[in-house]
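Enquirer: Build the 3D model from these lines:
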Amino acid sequence: MDISLNYSHITVNDVDEAIPFYRDGLGLKVENDVASGEHRWVTLGSDTQPGLGIVLSGPHAGRSEADGNAIQELLTKGVLPMTVFSTSDLDGLFERVRATGAEILQEPIDQPWGPRDCAFRDPSGNMIRVNQRAN
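Expert: Okay, the predicted model is just below:
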């Protein structure tokens, strides 16, 4: 038996506002943009990990009003789970993300437990960490 991750969802307040952070800063490419009524799901991907999609959508997309409100509250508090990416060029990626105007939580540093990494908040307040891949 085998299994692989196909999609991972990141809830954002405004999909259009989030795209430049993920596309221009992190270097992901927009692969799909689907609207249904007032909701929208945008899938981004990377050539280094074909078949894996990062899906951006609003708190109420595909959820009940009550569930969307609960997710919105958690998003506003900044307590939704973080997402961790990896790259072979941490310093270059850090500068690209900084240029998007993202809130910097941590500049690139060598962590005592091993990886060199940095951290940001996307435009909606989600914590995004990026680790340096070993070459």
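Enquirer: can we go C-alpha only for contacts and neighbour counts from here?
Expert: Will do.
Enquirer: And the contacts of the longest helix anywhere in the chain?
Expert: The residue-count maximum for a helix in the chain (DSSP state H) belongs to helix 65-77. Contact partners of helix 65-77, identified using CA atoms under 8 Å, 6 or more residues apart in numbering, comprise 11-13, 59-61, 80, 124-126.
Enquirer: Quickly name whichever of the residues you listed is closest to L90.
Expert: The closest of the contacts of helix 65-77 to L90 turns out to be N126 (CA to CA; 19.1 Å).
Enquirer: Could you also give me the structure for this second sequence? I'd like to compare it with the first:
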Amino acid sequence: MIDVHRVNVWVHDQQAALEFWTAAVGFELRADATFPELGGFRWLTVGPPGGRGPELVLMAIPEPPVVTRAQSDLIREVTAQGLAGAVYLATDDVRRDHALLAARGVEFTEEPEARPYGLDAGFRDPSGNQIRLTQTPTQTPPDGAPR
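Expert: Below you'll find the predicted structure:
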């Protein structure tokens, strides 16, 4: 069986991304290693607490000579505009987690709203990546009450 293990997320500042994903979102640090032999490359991953689910690789936007300056600038620009893709987070209670994340300083771009696929809210990380917080109809809140 093939499963998702890691997903790359471009970030402008790995330390700011780490603080956001751990302190604000509540993920745990999974790996943080720097490789001097690779020019100080930092491998940084986070994921849901308790080892559940796949990891997000908080990848610094590459610089020359790995990519051209134009390519690096383009990645930085599309990431900042939220056009580099989205991260979809699942929850069993969007309203509860929206309130929790907002209390931790997460600024939502879209409040929880009913959609054809469930309840959904949107926010951005410090680099501009779009994050969706979604509760599908099959995910029932702990109290069993519809939200």
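Enquirer: coming back round to it: now go through the contacts of helix 65-77 of the first structure and say which are in strands.
Expert: T11 (DSSP state E).
Enquirer: can you list the contacts of helix 65-77 of the first structure in JSON lines and add distance to L93 of the first structure and neighbour count?
Expert: Below are the contacts of helix 65-77 of the first structure laid out as JSON lines (distance: CA to CA, whole Å; neighbours: other CA atoms under 10 Å):
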{"residue": "T11", "distance to L93 of the first structure": "22", "neighbour count": "22"}
{"residue": "V12", "distance to L93 of the first structure": "21", "neighbour count": "24"}
{"residue": "N13", "distance to L93 of the first structure": "23", "neighbour count": "18"}
{"residue": "P59", "distance to L93 of the first structure": "27", "neighbour count": "24"}
{"residue": "H60", "distance to L93 of the first structure": "31", "neighbour count": "20"}
{"residue": "A61", "distance to L93 of the first structure": "30", "neighbour count": "18"}
{"residue": "L80", "distance to L93 of the first structure": "23", "neighbour count": "17"}
{"residue": "S124", "distance to L93 of the first structure": "19", "neighbour count": "17"}
{"residue": "G125", "distance to L93 of the first structure": "19", "neighbour count": "20"}
{"residue": "N126", "distance to L93 of the first structure": "18", "neighbour count": "21"}
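Enquirer: now, the most widely separated pair of the contacts of helix 65-77 of the first structure?
Expert: A61 and G125 (17.9 Å).
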